[in-house]
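**Q** Could you work out the structure for the sequence below:
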Amino acid sequence: MSDNSDADYEVGQDNIQVMGLDIHNPVFAVSGLTIIAFVFFSLVFREQAADFFGWLRPALTNRFDWVFMLSANIFVVFSLLLIVTPLGKIRLGGDDAKPDYSYAGWFSMLFAAGMGIGLVFWGVAEPISHYGASLGGVAVGEDGLRTDWAPLGAGLEDPDASRKLAMAATIFHWGMHPWAIYAVVALALAFFSFNRGLPLTMRSVFYPLFGEATWGPLGHVIDVLAVFATIFGLATSLGLGATQALAGLNYLFDVPVTDGMKVLLIGLITVFALISVIAGLDKGVKRLSEANMVLAALLLLLVLIVGPTMVILTGFFDSMIEYVVALPGLSNWIGREDTNFMQGWTTFYWAWWISWSPFVGMFIARISRGRTIREFVTCVILIPTLVGALWMSVFGGAALDQVMSGNGQALTDAALELKMFKMFEAFPMAGLLSFVGIVLVVVFFVTSSDSGSLVIDTITAGGKTDAPTAQRVFWCVLEGAIAVVLLLGGGLGALQAAAIATGFPFAIVLVLMCVSIFIGLMNERRRN
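**A** Presented below is the predicted three-dimensional model:
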């Protein structure tokens, strides 16, 4: 414990040793047993599980869309204010703290963990889905996927305006809002751990609000919710990644798309994730993340070169301008006529990011010691927003160019998981591009799984970062099992329903987290 700690609490003081495991009682037991029971009953009662997930997703998005919209806006405003206020001068870890990683290593790890699989999956699929629509009229199918856009009157008359609007809506879903969600959690964990000496776990963040009650049942509930949100948010991404990777393998090598192959693919990738998890953060996750970013940059560069280069580059700047102009309207939830767009796309995304936030936030916190808060927020929000916008502009811009030129019917008609591969058909080296895309999805899959396992293990070990390897293995295997169960029990719709269900209660937790961060930072400033 540091001398300026806020509480008399030692990391691991409530832990118990069971069969070589270092368990934070009862967080490990409650979360582990509940998730195992979920896996068992979902496999035994597959039909009932599919019906339940089909009901759950629209039930939450239709009634509580305002909760997700309002909370995400709060996170953006709160984070940006930290950049311009004197609080931004505070350094994570104290005035003399030095960064543990270079900018290159830091960016690679936070971006690979943040949304790698999603960028590859939706980079082509989402802009194509939005084109020709003025942000409304989307029909949500029985499987929970968003298809068949029907325009509300604007967009079709001016193809260029429709393209800009499609890209602005896409960047909105992958820009400041999701990264602000991650930044809030990461900043809270890093500050209270590195500056206050509290355990690196979710409950510590709420000590300014709840005092010593943080270490009791209330804290257990917070940590268990964090575990649930993390593992189901990860399962959603792993399911998307497996679906797209298998679609690519079928496209290139005629590998059959069956439930058995999905299970086999998730199993194989989980094995690779286990190897990385056992190697640890610096040897496994860091090196794999850096290799993945090199591969992602290579694919981005190849598409930029073989695609309509000038159209993509000019489209990037046009899209960013349109994003800024459209941001107030897209962020508003009052009086919206395009409720299907808001609920079918935006609400799902915000819930997904919120469910990912304990995982990504804790991972970013662990690698961000030594950064000032101003540096931290700027790099975690603004720079990834620009990189994500560039990725979407390259892939989405190339795809939209094919559609607008009249040569994209096959691309438009393709299933969501196949759209990227269909786009590659129009380029030289189509087979190479598709193969690199598959490898990228698989490696993003591995980095998400191994990073998530390390984070969940930290939460369930009461904030300890050196818990036994067997625990990390347990959570890594369980993540793969959840992804399999949700895919078998309802497909991508079930994955999305699970992310929303766990994201909803955690949205309230994150709003309270902003209050706690502000109190903690004000106390820190007064002490200095």
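
**Q** Please count neighbours and contacts with C-alpha atoms only from this point.
**A** Noted.

**Q** did I read that right, residue 17 in a helix?
**A** No. Read with DSSP: H, G, I helix; E, B strand; the rest coil, residue 17 is strand and lies in no helix.

**Q** List the contacts of the residue nearest to it when sequence neighbours are not counted.
**A** Once flanking residues are discounted, residue 17 sits nearest to residue 23: 6.3 Å by Cα to Cα, 6 or more residues apart in numbering. Residues in contact with residue 23 (Cα atoms under 8 Å, 6 or more residues apart in numbering) are 15-17, 29, 460-462.

**Q** compare with the first, here's sequence two:
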Amino acid sequence: MFQRRMNPRVFWGASAVIATLLAAAIFAPGASDQVFGAAQAWIIDTFGWFYVALVAGILGFVLFLAIGPTGKIKLGPDDADPDFPYVSWLAMLFAAGMGIGLMYFAVAEPIQHFAAPPEAAPRSFDAAREAMVITFTHWGVHAWAIYAIVGLSLAFFAHRKGLPLTLRSGLKPLLGRHTDGVVGDAVDIFAICGTLFGIATSLGLGVAQIGRGLEHLTGLPATPTNEVLLIAAVMGLATVSVLTGLDRGVRRLSEVNLVLAVLLMLFVLVVGPTGFLLKALVQNFGFYLDHFFVRTFTLYAYEPRDWMANWTLFYWAWWIAWSPFVGMFIARISRGRTVREFVCGVLLVPTGFSFLWMTVFGNTAIALDMTSAAGAITQAVQADLSTALFQFFEQLPGAAVTSGLAVALVIVFFVTSADSGSLVIDTIASGGAEETPKWQRIYWCGLEGGAAAALLLAGGLEALQAATLAAALPFAAILVLLAWGLYRGMRKDLLGAAAEHSDPPLSDRLRRILAPPRRGQILALLDSVAEPAVRQVGEGLAAEGLPAEVERTEAEILLTVGEAGARTFTYRLRAVSRPLPAFSMIEATGGRRAMEWRLRASANLAGADYDVTGLSQSQLVGDILDKLALWRSGAALQARPPATIPSS
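**A** Below is the predicted model:
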């Protein structure tokens, strides 16, 4: 029997939703294509404004977090060092975030906007400038801001607060213990569905380009059957990468792919119009800044057109659908970095590379199309987007070599996307567990490939676009809640740090004396301070190879350290009530007594339990470590209670 480590409600709930949608696409492709199209039209008409406003708001909010006092918060304990070197970290950001899309759209998007711009005259110099501004907008900081907000939420609550690495953890400040129930399950299910269909869209684009590339190089026809076989073959490679783990699999593939991508880009830069490209890069960036706010809020409300649905809104939905995947992936690899470092790295470095990449390929394609190619690249793009890159290479020296390298790059991007995606989805479905049985990761990897194949057979690119828009809609609303929860969590973190270095005001101390804590306040303290502290210690112990288990009930948290059956250390936190002092004979002899609630701690050392109601998270961590040290040394027969701070 297979071992398992999962949240069954999330694992099987998400599987059921995905299976239902895929069954409809497979057994009724015509009808499902119509449904996808109708859903896309309805979402664009009804929620297009919401997508545009949401992306603009997220970008502003992420910059606010980086510039303000929250920027100094570390994503992990204050003394944590980054898990990965900076170059490896950036390489994994690039490969996981947009790899296949950059290969697919590097030539196709600028040429399409050049040939059919939304505002300028087609195939004019104004159209060329507009094409690059639009491309920069779609592949710039807006996309990475969406990834950053999800990644920040996950990294903050998992690495710093000790909560599970799942989307529901980001809602803890808003929902408290309810995040462990049906609401939290629903959030994780939406995240899995959005992630899987977002990845399926990228895999569908990738396999279409691989098929056209092989047809261009070998003459093998890019039929739907062959595309499905390609998906099966490449997903087999992805499964091998999945089983090697994050360090050996994704990291190595990402680094290799980044080197190959840079070499290909440098080749085009050298053999293409080098001087023009360098000037174009500077001017493109200037136009991007000049049109930044206009493009951020453009909806063509006064002159509706299909262009918005086919481009900007599709991209925003695509990035939103991808955000659980990329956000969780960059959260996993970003432990030990500050919020400011995280935001600057995530927003600026991949964006800068994308701008350089799009300029080199896009401006070279436009220049060639206006001169020596005489419109051939435009014709290829309009006939089939998947052939754009290979038609472009035909206009440059060494077309066979560069086309073969491009196919290899897309394959490796395909593998890293499927690899990273299956690891991320399995983490969500397993309640944040980082080590899960191999069959679970293989299961999700196969489901990603099945989704890509089914959507390609159901309607090609149009079905992929429609599925992405539909899958992104529920998660777009969740993004708003994640941002609000992150703000509350970080603000509380800053206030807690300030409180550790200052005495409470006299009015606060009087209020605590005259209004003793109630049950709800102590339970909230368990959620916001005690549980993160205990989980932080448990995570640190596990990282050092010492078995540690955290158990939580509504009013109690138990940390157990050590092997089962061996000598173990336990640390228990409980919400305890006691009657307040009686101030009259009636109260003392049978009247109803008011109750005071406290948070009390105990360890399996000699000594009674003691009050820890007023301790901050870092102080509580220190108390646990002190008791653990006494247990390890065996030197103490009685645990001495720490000094307490008046409760809030």
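
**Q** and in the second structure, which of the contacts of residue 23 of the first structure remain?
**A** Among the contacts of residue 23 of the first structure, the contacts conserved in the second structure (both residues aligned by TM-score structural alignment, their matches' Cα atoms under 8 Å) are 460-462.

**Q** Show me what residue 108 of the second structure lines up with in the first structure.
**A** When the first structure is aligned by TM-score structural alignment, residue 108 of the second structure is paired with residue 125.

**Q** Which positions within stretch 334-353 of the first structure qualify as buried?
**A** 338-353 (16 or more other Cα atoms under 10 Å).

**Q** Out of the residues you listed, which is nearest to residue 261 of the first structure?
**A** Distance to residue 261 of the first structure, by Cα to Cα, is smallest for residue 352 among these, at 25.7 Å.

**Q** wait, isn't that closest one in contact with residue 504?
**A** No. Look at residue 352 of the first structure against residue 504 with Cα atoms under 8 Å: they stay out of range, at 9.4 Å.

**Q** quick one: the residue nearest the centre of the second structure from residue 167 of the second structure, how far?
**A** In the second structure, the centroid-proximal residue (Cα atoms, centre = their mean) is residue 327; its distance is 1.3 Å. Distance from residue 327 of the second structure to residue 167 of the second structure, counting by Cα to Cα, to the nearest Å: 10 Å.

**Q** residues bridging contact with these two, i.e. touching both?
**A** Listed contacts common to residue 327 of the second structure and residue 167 are residue 154; contacts here mean Cα under 8 Å, 6+ apart.

**Q** quick revisit: show me the kept ones among the contacts of residue 23 of the first structure that map onto helices.
**A** The members of those that map onto helices under DSSP state H are residue 460.

**Q** quick one: what's aligned to residue 447 of the second structure in the first structure?
**A** Applying TM-score structural alignment, one finds that residue 447 of the second structure aligns to residue 478 in the first structure.

**Q** what sits against residue 215 of the first structure?
**A** Listed by Cα under 8 Å, 6+ apart, the contact set of residue 215 of the first structure reads residue 203.

**Q** Trace it over to the second structure, please.
**A** That one, residue 215 of the first structure, aligns with residue 180 by TM-score structural alignment.

**Q** try residue 94 of the first structure
**A** By TM-score structural alignment, residue 94 of the first structure lines up with residue 77.

**Q** Trace residue 535 of the second structure over to the first structure, please.
**A** Using TM-score structural alignment, residue 535 of the second structure lines up with nothing in the first structure.

**Q** same deal with residue 89 of the second structure?
**A** Counting by TM-score structural alignment, residue 89 of the second structure lines up with residue 106 in the first structure.

**Q** Could you find the closest non-adjacent residue to that match?
**A** residue 367 (6.8 Å).

**Q** pretty sure residue 224 of the second structure is touching residue 458, no?
**A** No. Applying Cα under 8 Å, one finds residue 224 of the second structure not in contact with residue 458, separated by 10.4 Å.

**Q** Pick out whichever of the two has more residues nearby.
**A** residue 458 (25 against 15; other Cα atoms under 10 Å).

**Q** Looking for the alignment partner of the more buried one in the first structure.
**A** So, by TM-score structural alignment, residue 458 of the second structure is matched to residue 489.

**Q** What separation do you get for residue 413 of the first structure and residue 350 of the first structure?
**A** 27 Å.

**Q** Oh, that last question was meant for residue 87 of the first structure, not what I typed.
**A** 27 Å.

**Q** cool, and residue 263 of the first structure?
**A** Remark: distance between residue 263 of the first structure and residue 350 of the first structure (Cα to Cα) = 28 Å.

**Q** Break down the second structure into its strands, ranges please.
**A** 548-553, 556-561, 569-579, 595-603, 610-611 (DSSP state E).

**Q** buried set for the fourth one?
**A** Of the residues in strand 595-603 of the second structure, 596-603 count as buried by neighbour count, 16+ other Cα under 10 Å.

**Q** can you check the longest one too?
**A** When neighbours are counted by 16+ other Cα under 10 Å, the buried residues of strand 569-579 of the second structure are found to be 569-577.

**Q** Quick check: of the residues you listed, which lies closest to residue 549 of the second structure?
**A** Taking Cα to Cα as the measure, residue 549 of the second structure lies nearest residue 570 of these, at 9.7 Å.

**Q** for that closest one, what are its contacts?
**A** Applying Cα under 8 Å, 6+ apart, the residues near residue 570 of the second structure are 558-561, 603-604.

**Q** Then residue 502 of the first structure?
**A** So residue 502 of the first structure contacts 225, 228-229, 232-233, 351, 355 (Cα under 8 Å, 6+ apart).

**Q** 6 Å instead?
**A** residue 229 (Cα atoms under 6 Å, 6 or more residues apart in numbering).
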